[in-house]
Every structure is written in C-alpha cells, then in structure tokens.
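S.K.: With the input below, show me the fold.
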Amino acid sequence: MKRIGFIINPVAGMGGSVALKGTDGMVEEAKRRGAIPVSPKRAEAFLRALKKKRAWYTCSGIMGEEACRRAGLDVEVVYEAPERTAAEDTKKAAACMAPMVDIIVFVGGDGTACDVLDAVDAQLPVLGVPAGVKMYSAVFSNTPADAAEIVNSLEELPVEEREVMDIDEEAFRKGEFRVKLKGYARTPVHPKIQAGKEVTIGNGKREIAEWVAEEMDDDRVYIIGGGSTTWEIKKYLGIEGSFLGIDVIKGKKLLCRDAGEREINKLLDDAAKIVVSPLGNQGFIFGRGNQPISHEIIERVGRENIIVVATREKLARIDSLKVDTGDERVNDMLRGYMEVITGYRERKLMKVE
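M.R.: Here you go, the predicted structure:
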C-alpha cells in the first residue's frame, strides 16, 4: 500500500481574492481585507475524490488532520502543528514525514512547494494540490480532483524531475514579474499535471487590442484580467491599469485598478463582461492569476459574456483552455468549446477542460 504524507498550508491562497498577489508575509493584511481560507476547502475536494486505500501521514489540526477526518480518512498524525502556523511548520512537517512515505502531497502554492523542496531529499516525489495565489511550478495538478486521480493511479505512474518556481511577491504587487527557478522536484508523470509557466512577448497583441476595443459597449462594465495580452488592451484604451492585476472599466474609463473580489462585486452589473487570457503554457483562464474573479462573479456574468484573448503563438503551445474556479458546478458550466480572439477579426475555437 502506498504511504502518503499530507500537508495543508492553511493560509495559502488567501491573498488572491483581495488582490494581494500572494500571501507570503501578508496573512494579517489579507484577513483585514476580508479574505477567508481557501486551502481547507480545496484539500477536502481532493480527499473526497480519492478511491484507493492508502496509508496517510499528516499534521495535527488545520495542517491536515481536520480535513482528513472530515473526509472519513484514517490518518496517523506525525507532526503537531501550532495554532498559528508558518512556513517553518511546512518544512518541519515535510522533513518529519519524509522517511515514512512514498510521496508528499501538499495543498498550497509556489511558496509551499519551495518549503517542501527545501525540507526533503530530492529523490522523494511530491505532488501539489493547487490552492495558492501563485502556481507557476510544474508540480501541481490542474485541479484538486485531478490530484486525486493522480494519487489513485500512483502504482502505474513514472516520476520525472519538474521545475519548482517562485515569484518575488513584493515586485509582483508592484506589477513587476520576477520569476526564479528554485530547483527540481520529482513528480508523477500525468497529463493532468500543469506545465511550467513561460513568460513570452508574442506578436498579434496590438491587433487583438484593436478589435476588443472596437467591439466594446460603453454602457457595459468590463472586468479585464492580468497578463501581457490584456495589458495591450489596457494600453490601447489609454487607461493606467495594472499589468498583473484585475482592472474594471466602463465607457473605456478606469473604475478600479488592481481590483479585489469585493471591489469587483460592488461595480458589477447585469451587463458586465469578463476579458481574460490563458496563463502562459498552462492554459488556465480562471484559477491561476485571476483569483479576484471568483466563481460567484463568473456565474453572475455568465459564460456568454466571457471574452478570451490569446495570440496564435500562445495557442500553438497549449492543447486546451483550463479552468479551476474552486466550484465544480461553475467549472462544468465553462467546459466545452469557447471562441478565442487571436487577432483583428480573427477567432479560433478552443476546448475548455
């Protein structure tokens, strides 16, 4: 029977919905802005989708035991977590359980991946259940349910070295993108492991911006996501938006720069549209980088009012668009086929998974 170490970073992802672009060192500010924990819910979604019996080793309380018990799993607690956890607790827990297990499954983001990597031998496989704000590393499954599918199939899966990346969050909050390769971790080989993020400056963005701007209705609210392609739209409109954040506009004028979920909800109306671009080589249009656009906002806006933009070069590197909104019902609503604007009056049909 496979032996699995399980660690939850309880504060992972809290900064996403409130436009903090990460939670490292910002937990209290995230709470002040009204953020609520997201990793316990995503951990339970993973645990409840498991089918095969495994031997589970975890941490006490909110770092693993509580979620496992709620999901009906028998677990052995091998690390006593304090009431207020920190990165050091992830490292200590990983180091403690490493000699006992065949793989460590963690729930968090890139910061959590780096902490686990720092603590364990490079030969021990790891798998990330996506719950953070930043997930650029190639060790995460696409969704919590996908992580369960991978764990259910561990006996049949080879492992390979995959990149563990981290972002300078202080620079990220200022609109600067600085990514560092922290190292490599062995990860199960499976089609539902996300690709590493690649930062590229492609052609055709100006043409995309021109058509999107031309088609805009001045009476509608537009929620425009982050990234280099949507940034070109913001520049074309002449607004001082955020390169990596969410901006809300109406009548081609900026209503809110770098908006959080709360601000978006205040400005939302029944005629709103969302404009997003898939993330790098991963293909995610929701669930990575655009966390302030919550599943409630997506559902209220509706699938028919979502505009996806991407260069032809980017679409050539991904086989489909992906969604991980945190709500499976909304994920299902988005799945199927969606048109992507790839140039001036140019579209391509892409599958959404």
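
S.K.: For the rest of this, base every contact and every neighbour count on C-alpha atoms.
M.R.: Will do.

S.K.: Residue 123 should be in a helix, yeah?
M.R.: No - judged by DSSP: H, G, I helix; E, B strand; the rest coil, residue 123 forms no part of a helix; its state is coil.

S.K.: who's in contact with it?
M.R.: 185, 186 (CA atoms under 8 Å, 6 or more residues apart in numbering).

S.K.: any idea how far it lies from residue 112?
M.R.: According to CA to CA, to the nearest Å, residue 123 and residue 112 sit 18 Å apart.

S.K.: Next: residue 84.
M.R.: Counting by CA to CA, the separation of residue 84 from residue 112 is 16 Å.

S.K.: With neighbour numbers in mind, choose between these two.
M.R.: Higher neighbour count among residue 84 and residue 112: residue 112, with 25 against 9, using other CA atoms under 10 Å.

S.K.: and that one, that one's in a helix?
M.R.: Yes - using three-state DSSP, the secondary structure at residue 112 is a helix.

S.K.: Now do the same contact list for it.
M.R.: Shown in contact with residue 112 (CA under 8 Å, 6+ apart): 9, 12, 87, 90, 106.

S.K.: Can you say which of those residues are buried?
M.R.: With neighbours counted by 16 or more other CA atoms under 10 Å, those contain buried members at 9, 12, 90, 106.

S.K.: Now the last one: closest residue in space, sequence neighbours ignored.
M.R.: Nearest non-adjacent residue to residue 106, counting by CA to CA, 6 or more residues apart in numbering: residue 7, 4.7 Å away.

S.K.: Run through who's touching the host helix or strand of that neighbour.
M.R.: Element membership of residue 7, judged by DSSP states H and E, is strand 3-8. When contacts are defined by CA under 8 Å, 6+ apart, strand 3-8 is touched by residues 39-40, 43, 54-59, 62-64, 90, 93-94, 97-98, 100-108.

S.K.: Another sequence for comparison is provided below:
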Amino acid sequence: MTEFRLGLVVNPAAGLGGSVALKGSDGAETAARARELGAEPKASKRAAQALKELVNGKVDCRIFTGANGLGEDSCALAGVPCEVIFHGHEPSTADDTKALTQALVESGVDLLLFAGGDGTARDVYAVVPSEQPVLGIPAGVKIHSGVYAVSPRAAGKVVVQILQGHLTTVTHADVMDIDETAFRSGTVRAKRYGEMLVPEELRYVQAVKMGGKESDELVLTDIAADVIERMEDDVLYIMGSGSTVAAVMDELGLANTLLGVDVIKNGELVASDVTARQLEQWVVTEQQPARLVVTVIGGQGHIFGRGNQQLSSALLAQLLQAEGKEAIWVVATKAKLQQLNGKPLLVDTGDAEVDEQLGGLIRVTTGYHDEVFMQIDAP
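M.R.: This is a model prediction of the structure:
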C-alpha cells in the first residue's frame, strides 16, 4: 500500500495582529508592528495541535513541509517526523507560502494542510491546481473562508478519518478575504477569490461566514435592554465585536468599535479597541470583577476564536474560574441561531482545557427576558 503523503504549510505571521487589536496580519509592515506591540506567534502551536491528533489516532503518514516556522517547528512540537523540502526567508513572506505550496504540490502530496487566515488561503489558492485537496488549520485573525476546519484539532481529526479509511466526500469551498484597511475602520468588505477542494466533514469544517448586519432593529433593542438591565455597578463589561453587541453600546450612548473589543464600567466607556494584554492586566493580574458580552458569527456559530483573539484563553480561564459560564453573556437573535440549522455554537480559544470548560449548554439572550439554551462544542 502506498504511504499517504501529507503536505504542511504554516504561515508563522498568521494571527499576530489579533491579540494587539490590529484586525489582521497581512503584509510585512503589519506583522512587524504586531511584534513591536508584543504579539506572540501562535500559528506553529496551532498547527502542532492538529498534528497531535495524528499521534492520538495512531495513524502513519509521511509529512513534507518547510524549514523552521514554515512547518518544521510544528512537527517538532507535535513529536512527529517530517521531511523538509523548502527553506524560506526570516521572517517569512507570502512568497514563501506560495513557493512551499508549489513545492509540495509538485512532490505529489495527497492532502495539503495549511495554517493561517484568509490571506494565507489566498496565497495557497494562487498556486494550487483545482484538483488538489487542501484543508486549512485556523490560525489567523480573519477566517471567513469555507476551506478551514472549525479548530486545529478538528483539522487533525479530518486527516485521521481519511487515514483510517473512512469515506470522505470532497467539495469545492469558497476562498474569501476582506479589506484589512476597511476592516480596521469598522467596515466589512468581503470578496470571493475562488474555491478550493476540501474534505466535506460537516462537523469539522466550517461554513463560509455570512456577512451583513442584523436587520431586525426591534429585536436588537430588546436584547440591549435585557443586557443593560442586568449590568451591575463596579464591574468591567468587556464588549465583544459584532452588530448585536454594538446595539447594546448604542442603547448606552457609547462609542463602539464594531470589529474590536471595548470595555465599559458604571455605564461609561473605559477603553476602546483594547488588546489581549490590556484585558489580561485588568482581569487576570488585577482580578477586577468582569463580565463578557459576545455574539455568534452568523452561518458559522463561533463565539470565540474568529476575529476576537483579544479574548484570550487566559482571560476566559480567569472568568470561568471566578464565575463560571455566568460571566459570559452570549447575545444573538433567534434568526441568527436558526441559520445554524441545529448545529452547536463553536469555540476555538487555542487552549483545549478552556475549550472543554466552555463546552455544554449556555444561555443565549435572544430578546428582553427571552433566552434559549444552546450547546457549545469544541470539535
């Protein structure tokens, strides 16, 4: 039997801009700025989480990848052997992603795994032939494309299923990306660039993100009224991104960062467009009492790990330790929840232990004194 050949591409700069509120990491200048602000690279670790599933599943394959942060480091972290077939630049560039992808395709890999965000997906798409199966490991800030698994571990599980001989349908999924400059000013300007062939495992591969604001203003007003009524004095309220949370800020008469994270206390704005480090200083280090208000990404179901990396696993762990899930207020219209067609809410914090703690039922505020129970999954 011919041995399965797995290609691995890691974009070491993916996700750098998330924790420091840069809304993305596209371009050398943005990545450099993120490093200056203290951002720590996580793409290699997230790729390693996927590879560890191969170890857990006790499956064998030959892994081909690039040197150092392009994939070799991830294999070392996961404890799996690999064959380096490409050496890039330090720091790596988009051209390195494309060149490594091209080399892997030419080497005849059966499946190409790549870790990054929508910018990385575009780079891979630019060089892969239409018949090459690929699968993305989510590691970026912007992940609107349908070519990504819902979490790093989920990506690994898909590979394990293939290696174990399970019937795996493949389908063409959209490669999407947004204008980062417009994104930083609060505008989502998404564009479809094409499609790539991915394994269709509905439990583990995410849907394309559905854009647009909620249209039912009355429902949003009711949700906002419920949240505001529950707010207590001398508590930090961390307001996540999205139009549903923005409705709460509008009702309070406060400026809002639509695609960022703001903090309020006693009805006043404390800080706008905050970073993970700022939040951890207040909540983890100073242990100020806090609540978190977040919404659901339409069409996907994610509440953590997609565009809100400022909400770090360390922050979430502290909130859960202090108050359990009661510290996390999920808000969404019933229309948005119905778009999930019975699928659970998803979390992808980068920390398996925190993901597990978040799992299970959670209350979702869907109107004034109106709640539903939803299941949280961390596949």
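
S.K.: still on that earlier bit, count of residues packed around the aligned residue in structure 2 for the residue nearest to residue 106 of structure 1?
M.R.: Using TM-score structural alignment as the criterion, residue 7 of structure 1 maps onto residue 9 of structure 2. When neighbours are counted by other CA under 10 Å, residue 9 of structure 2 registers 31.

S.K.: helix/strand/coil for the counterpart of residue 297 of structure 1 in structure 2?
M.R.: By TM-score structural alignment, residue 297 of structure 1 lines up with residue 315 in structure 2. Secondary structure state of residue 315 of structure 2, per three-state DSSP, is helix.

S.K.: nearest residue to residue 315 of structure 2 other than its sequence neighbours?
M.R.: Counting by CA to CA, 6+ apart, residue 315 of structure 2 lies nearest to residue 280, which is 5.6 Å off, once chain neighbours are set aside.

S.K.: The one you found -> structure 1?
M.R.: So, by TM-score structural alignment, residue 280 of structure 2 is matched to residue 265.

S.K.: just to revisit the earlier point, report all helices and strands that the helix or strand harbouring the residue nearest to residue 315 of structure 2 contacts.
M.R.: According to DSSP H and E, residue 280 of structure 2 maps onto helix 276-280. Secondary-structure packing of helix 276-280 of structure 2 (3 or more CA pairs under 8 Å, 6 or more residues apart in numbering; DSSP states H and E): helix 313-323.

S.K.: packing partners for the helix it packs on?
M.R.: Checking 3+ CA pairs under 8 Å, 6+ apart, helix 313-323 of structure 2 ends up next to helix 276-280, helix 352-358.

S.K.: Tell me the helix or strand right after the last one.
M.R.: Spelled out, it's helix 352-358 of structure 2. Following helix 352-358 of structure 2 in sequence order, the next helix or strand is strand 360-367 (DSSP H and E).

S.K.: Provide the aligned range in structure 1 for that following strand.
M.R.: Going by TM-score structural alignment, strand 360-367 of structure 2 lines up with residues 336-343 of structure 1.

S.K.: same deal with stretch 172-184 of structure 2?
M.R.: So stretch 172-184 of structure 2 sits over residues 161-173 in structure 1, by TM-score structural alignment.

S.K.: follow-up on the earlier one: what number of residues lie near the residue nearest to residue 315 of structure 2?
M.R.: Neighbourhood size, residue 280 of structure 2 [other CA under 10 Å]: 21.

S.K.: measure it to residue 20 of structure 2 for me?
M.R.: Counting by CA to CA, the gap from residue 280 of structure 2 to residue 20 of structure 2 is 12 Å.

S.K.: now swap in residue 163 of structure 2 and tell me
M.R.: From residue 163 of structure 2 to residue 20 of structure 2 the distance is 38 Å (CA to CA).

S.K.: Kindly report the same for residue 351 of structure 2.
M.R.: 19 Å.

S.K.: quick one, which of these two is more surrounded?
M.R.: Taking other CA under 10 Å, residue 351 of structure 2 and residue 20 do not tie; residue 20 has more neighbours (25 against 15).

S.K.: doesn't that one fall inside a helix?
M.R.: No - going by three-state DSSP, the assignment for residue 20 of structure 2 is coil, not a helix.

S.K.: what's the closest non-adjacent residue to the aligned residue in structure 1 for it?
M.R.: When structure 1 is aligned by TM-score structural alignment, residue 20 of structure 2 is paired with residue 18. Ranked by CA to CA, 6+ apart and with sequence neighbours excluded, the top spatial neighbour of residue 18 of structure 1 is residue 260, at 4.2 Å.
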